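Novice: this one's structure only:
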């Protein structure tokens, strides 16, 4: 959840995280911000080629200066009220069908 009164700060925070995900082996697919309806929900989608690559990226949290600076935007502005993390797998056009269970 984001503070709707601090959307500009959230956008600055989000742009910085998009750069960091891409710089550290992932692909950031963007943030989706409120336009109509509930005005406090934002969604970020990003992917990594493997769990190991994601874990390497996560190991930089709180240690790497760029990550600390990005978090400072969030912390000082108060633009993020709460966040939830869900791990998903993509089903994309042209994806091979999984093998049937044995």
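Specialist: Cool, got the structure. Because the structure is predicted, anything quoted here is derived from the model rather than measured. Numbering: from 1, shown residues only.
Novice: from now on I want contacts and neighbour counts done on CA atoms only, so please keep to that.
Specialist: Will do.
Novice: can you give me the helices in this structure?
Specialist: Here the chain has its helices, by DSSP state H, at 7-23, 51-58, 65-77.
Novice: once you drop chain neighbours, what's closest to residue 82?
Specialist: residue 1 (5.0 Å; Cα to Cα, 6 or more residues apart in numbering).
Novice: second one coming, line it up with the first:
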């Protein structure tokens, strides 16, 4: 079963570009450490202080192994330190979800 770690961030809306850089940095780090990066998302319209990151794993055990690799990856350590120093992430929540069969990636009908 594939699980997705759904990360909800409350960000400082005045540091949106800093969060964008933080998210872009994960683009190389997450796959290298074993996660399937589905994407990071910034608000476009509406609420301006909520962003999301979605990362898929084969299991919770795979997630735990990924977290252990993150702690020793120099680029990951640097990215975490940058976020902590600049304080653009005000709050972070993680929820683990499973996809409902037949509902993911369905294209619009023409």
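Specialist: Nice, thanks for sending it over. Small disclaimer: the values here were computed from a predicted structure and weren't measured.
Novice: and the TM-score between these chains?
Specialist: Once superposed, chain against chain, the TM-score is 0.81 (TM-score structural alignment, normalised by the length of the first structure); 95 aligned residues with a Cα RMSD of 1.8 Å.
Novice: on that earlier part again, which stretch among the helices of the first structure comes nearest residue 34 of the first structure?
Specialist: Of all the helices of the first structure, helix 7-23 sits nearest to residue 34 of the first structure, with 9.4 Å by Cα to Cα.
Novice: for the residue nearest to residue 82 of the first structure, the count of nearby residues, please.
Specialist: 14 (other Cα atoms under 10 Å).
Novice: ok, the residue most central in space within the first structure to residue 27 of the first structure distance?
Specialist: By Cα atoms, centre = their mean, the mean C-alpha position of the first structure lies nearest to residue 44, the distance being 4.2 Å. Taking Cα to Cα, to the nearest Å as the measure, residue 44 of the first structure falls 11 Å from residue 27 of the first structure.
Novice: identify the residue of the second structure aligned to residue 54 of the first structure.
Specialist: Taking TM-score structural alignment, the alignment pairs residue 54 of the first structure with residue 63 from the second structure.
Novice: ok, now how distant is residue 92 of the second structure from residue 26 of the second structure?
Specialist: Between residue 92 of the second structure and residue 26 of the second structure the computed distance is 16 Å (Cα to Cα).
Novice: which of the two has more residues huddled nearby?
Specialist: Each of residue 92 of the second structure and residue 26 has its neighbours counted (other Cα under 10 Å); residue 26 has more, 18 against 13.
Novice: what residue of the first structure takes the place of that one?
Specialist: Residue 26 of the second structure maps onto residue 17 in the first structure, by TM-score structural alignment.
Novice: run a quick neighbour tally on the residue nearest to that match when sequence neighbours are not counted.
Specialist: Closest residue to residue 17 of the first structure apart from its sequence neighbours, by Cα to Cα, 6+ apart: residue 70 at 6.8 Å. Using other Cα under 10 Å, residue 70 of the first structure has 17 neighbouring residues.
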